[in-house]
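J.: have a look at this fold, sequence not included:
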């Protein structure tokens, strides 16, 4: 299988390069926008407290400096000197303090760590892009909680720099950049090196009747070297964690004068202010993740190549627990009009079932750069991602329920993954001096097949018959060109154009044939769209260290496989597919005012995003007939949404006193549903999961060359989680609370090779629900060795 993947990458890469060289797509962007270079880190950005941090970071991405505002898009950069103050166990931890960005990381090692940037909320996962060494980590097969980037394909311990681009203002990126793009670059060894990390963490978890300390650990080891022109790097990352229960179960409740001998649980209300009784939770989440990484780089005089292999092996388990006990103290797993403390409710143990996840993924990537002449460069990227195994086995009831007979369901991903590739050619001084051109092509092919089986033995994984099935393919081909001009004095300008052709194919979903009462697969229609997206940016430098830049762009975000073809029926909910779903149509503007400081900058961004046909899962309740009262959901576009916002960013080294570095940002967002014919009563509602205010603080003080301390904070105002804006109760499961979380970290260099750190997140032990409960006070201990 491995040889087949290598052959596939070689063939696609060869064809891409040949096709571009044979065409007149000669292009460039300013040197700051895309080069495989050796980055020279500014002396002021070297981490004072980590002697082992190299002064030269060898990465294979574009050259960046800490003050760079971004030529086409507003941009934020994280270097090792910034990362030192973050309690980072997994990759997504590193970006959680960046402006206008939120990571829904429910626990350490969460497989559903979704991302939201600017006007894209944390469930609009197809509106953000994440790359590591040019390899996509974003997951465009599914959306919402299932569409989180595959963060674990890169370890936090190997990252050299992270940049965040905001909005789709560069022609190099398609409509999936409506929110923004995260580009991660890892270090490439230039000499023999060995690294080892050991991290341990523990959390004081408490919510409803759950009250336990849960803990975990991470181990990381890597080895790399450079032999003549060949660089190689191998690493192993293991994460093992027990996390707090993620779901708390409740049943509709009413008052009663009856008496009962049973105890446990609690009466209350849910996020929509409905009377409920909280009777249990889904149990501690025990997860293990192993990541194996190989990077091989080769450099000749006029070309460079980087091969990247990442393999993920992940498993997780959780079994629910009931809070209800009988007179003898035994747990109760079902109740019919049970009364406790004057509250009547009914439930069974289907919500307390047992769940086991087994997942294996393989990602192969190849980056190639060729200097065709002094002014012309070619860069190619190709990626093959395959879900080798992704199976979730769940029981129908709690295994200890007397009514349980071993049956359940198995969810299985079959023949799913993607292939992506792009080639860009860059030219400096195109036709005349100070005009540069960036141009290229990109291909993306996604395939998803998801089957749900009934089983008589969920633990053995026996698959009997289909419960539901859906899948299909999407394909995107794009060509883009972007002209950049600067007079080297007061003005610069960018003019870009992106043409995209999208097609869905081989779509299918299951439905019951009522004549024979059997499940059948139904072919879904295909769609094809062709869209052109213009981009324009103009910058003015009114005085030394000042910059005013205005950017405007159109963007189209095409639907993903799940949004087109997902269809199922389970219990009291039905999801209907929508294979004719149109792309989201975005109009984006950004006005930036930037002032460079000695060792930093102050920046203000005013942004406006208007999205027509915004894809959302909309729901209605069926009235009458056999499905009376059933919740019917489908991906239906909101006719128009509008987001207005303002960002204030202050990043500065040596603030007030030598050794104190500060990163502070604050964002105001006004997001509304302005038109919606499917549910007109929602017009004027606040867009879900979009806080009006959010702010982040990351500060680090170097006490001396060996010791630093950091204090950080995250704030977000209260939000709605539902389009209906009817979830009005806070501090309950399902709510979307405001939060103010403080953190601390201190790191000490024991010697040139060994360093230790201690940290705390959620210092005040705040209980916060963002639908699920976020971690409470968590203490970290870390020991790192670098040779």
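T.: Received it, and whenever you're ready, just let me know what you need. From a predicted model like this one, the values you see are computed outputs, not experimental measurements.
J.: going forward, measure contacts and count neighbours with C-alpha atoms only.
T.: OK.
J.: all strands for the stretch 301-450 of the chain, in order.
T.: Taking DSSP state E, counting those that start in this stretch, the strands of the stretch 301-450 of the chain run over residues 303-319, 321-322, 335-340, 343-347, 354-371, 376-395, 408-413, 416-427, 435-455.
J.: this is the other structure I want to compare:
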């Protein structure tokens, strides 16, 4: 067992002292960071300002429910479309794995993005490409979304070294109800294949607050959507333009498409493969209850459920002389001959049931001491992914395949916090706004794969499995110290202890030899289960923070922030050892924690009708965790490793204005410029000096909304993402194709009218010009929306 720890005595004494202090308060709570830091939205002539409390060291961006009705929003993560310096890898409408990319990290590092809803963690640090569980948020229930940048607050876990997204749902003040129905359709064409893909969604909210102090809300969401093709079966030629040799008789076919891959190599494309077209039906139901024991002492509870029924299909471009579809085997177009594997166009299904519960006890005294206790538990009740081994035409009647389960997997969090807020204008004994807390989160991942004689209904023998647990426990303290009325120094320290245990990989093999850490189990059928068990690991890290803000003028705020964050590897990064006919994953059980030292200098200026923020940021990450896939080999290989050092320097400009050029016109514009490069990597010197993956050099957004009256609204949105790389050595010189990470500019339109005070109709278009963009997978084409919303 490898250890790196603090001495036991101070840790335990500190935890006991802090817990005693918090519990000795008269049940006064302010909530965890995602609740404690939120303040009412300030509305001025320049529109909606940052909604976070003044002592938050991080710069931030905010969107209210009213703001979100000025843009096309189908899934909850669409709220982040126009947020400064933020990327969301939403491949298609209904995507369950929309991952966050930020200032210094791309969507290959999803564990640098934290996500909360009402103070409950929904970050899904379990799978290879598992985004936050946005599905636990009902679009119609969203009250506001806040985005924080960088590891500058001691209140947030180490994963906040990137971006933290805080969603707050509505709490009813009286009886209220609302619902909306949304439909969409897109026409998508690529490689000569053109089809329509559509879907719809119903989102509803009802709630009330009773005279007894009890309040309740029930929110529901149902969506039925179909994606455009996500993946394509390809064969790539070598640098001389020669495809791999294939011998034997081949079926003459038409339909093979040719292009160049991201590295500029000639490529043949045979069709949409790998479960390319995703038809998903998702249902979310959430009940929330709250009770005010007194106006200052409150409790709340939440229980939510989400189900997903997914059917993934494929589409072959190949046709024989009779016009019949060809799904596999040796094929030729008269010029080249190829071998299409049986598994290339194999379909798959997935059925999931998830549960999320949480309890909060807190107080809300305006000044003085407050405290909170928050517990949440996210559990994957059942999750079965069924994969066929045979192509569509044969798999429709059954045949061999595999099942992968994640039943019982999930995470839980616990937070206890005490906070002190001085009285307004008290500069004698009340200069310090204090926050102390204890935090714990624990993740469990268990992912067995079994063989199936009939991939649809019959699983048989265990073929592989990976398993593991991780746990982070933290103590933190933060002080916003008002040195004088216009000068505040915020100091923080967070210390985290990390344990990972029960790490295990199992693989069914033909022969096995026992060794240190390796055991062999005879299955009695000529095969063995080779089990590789990993020792428990203990790591720790401290994260000091410092930020000073100076109100140089009534309308000018200057801020300098310095912070360290420590992001520990997640279970999947350590223990995943998945092998399939088309891919394999090679994780590293000895991964080191990522350590980010970040600096930000910013100036924020308000005028009567304008608000401008300019920020310069620098992020120096040591032992950055890189996930890189090699798709030029079969099976493709994904490797996880540490990179010694990555530095990112950048500039952000955020501008908002209201009623400047035209009464009723609001403009929200932002631009970010980043230079992110590997500066040291002893294990792979050739990567030094190369751009870090999937961090665009430029990100820019514009959202212009015009309201000529209270009943009409029209908006124009522009989203731009500049050059980025998807290859460690930046060899992807031709990024504007399938498999590349392209630059793109998407233009969106929306218009709405209130038919009555309670009924609103909206029409919209995303990607008006039908521009093609890629984040390895192709982004959606031109998509039309209709929406009808009723409220009471």
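T.: Nice, I can see it. This is a predicted model, so every value here is computed, not measured.
J.: coming back round to it: just so I know, which of the strands of the stretch 301-450 of structure 1 lies nearest residue 658 of structure 1?
T.: strand 303-319 (39.2 Å; CA to CA).
J.: the closest one aligns to what range in structure 2?
T.: Residues 297-313 of structure 2 are matched to strand 303-319 of structure 1 when aligned by TM-score structural alignment.
J.: structure 2: helices as residue ranges?
T.: 8-24, 33-36, 65-68, 392-395, 571-575 (DSSP state H).
J.: number of residues surrounding the residue nearest to residue 398 of structure 2 when sequence neighbours are not counted?
T.: In space, not counting the residues next to it along the chain, residue 398 of structure 2 is nearest to residue 454; the distance is 5.1 Å by CA to CA, 6 or more residues apart in numbering. Residues near residue 454 of structure 2, counting by other CA atoms under 10 Å, number 20.
J.: residue 454 of structure 2 pairs with which position in structure 1?
T.: Residue 454 of structure 2 maps onto residue 457 in structure 1, by TM-score structural alignment.
J.: how far away is its match from residue 410 of structure 1?
T.: 10 Å (CA to CA, to the nearest Å).
J.: now do residue 41 of structure 1
T.: For residue 41 of structure 1, the distance to residue 410 of structure 1 - CA to CA - is 50 Å.
J.: so can I have CSV of the strands of the stretch 301-450 of structure 1 showing mean neighbour count and distance to residue 215 of structure 1?
T.: Below are these laid out as CSV (neighbours: other CA atoms under 10 Å; distance: least, CA to CA, whole Å):
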stretch, mean neighbour count, distance to residue 215 of structure 1
strand 303-319, 20, 15
strand 321-322, 25, 19
strand 335-340, 17, 33
strand 343-347, 20, 31
strand 354-371, 21, 20
strand 376-395, 22, 24
strand 408-413, 23, 28
strand 416-427, 24, 33
strand 435-455, 22, 33
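J.: pull the residues that contact stretch 608-615 of structure 2.
T.: For stretch 608-615 of structure 2, the external contacting residues (CA atoms under 8 Å, 6 or more residues apart in numbering) are 45-46, 600-606, 651-660.
J.: just the buried members of those?
T.: Neighbour counting over these (16 or more other CA atoms under 10 Å) leaves 45-46, 600-606, 651-659 as the buried ones.
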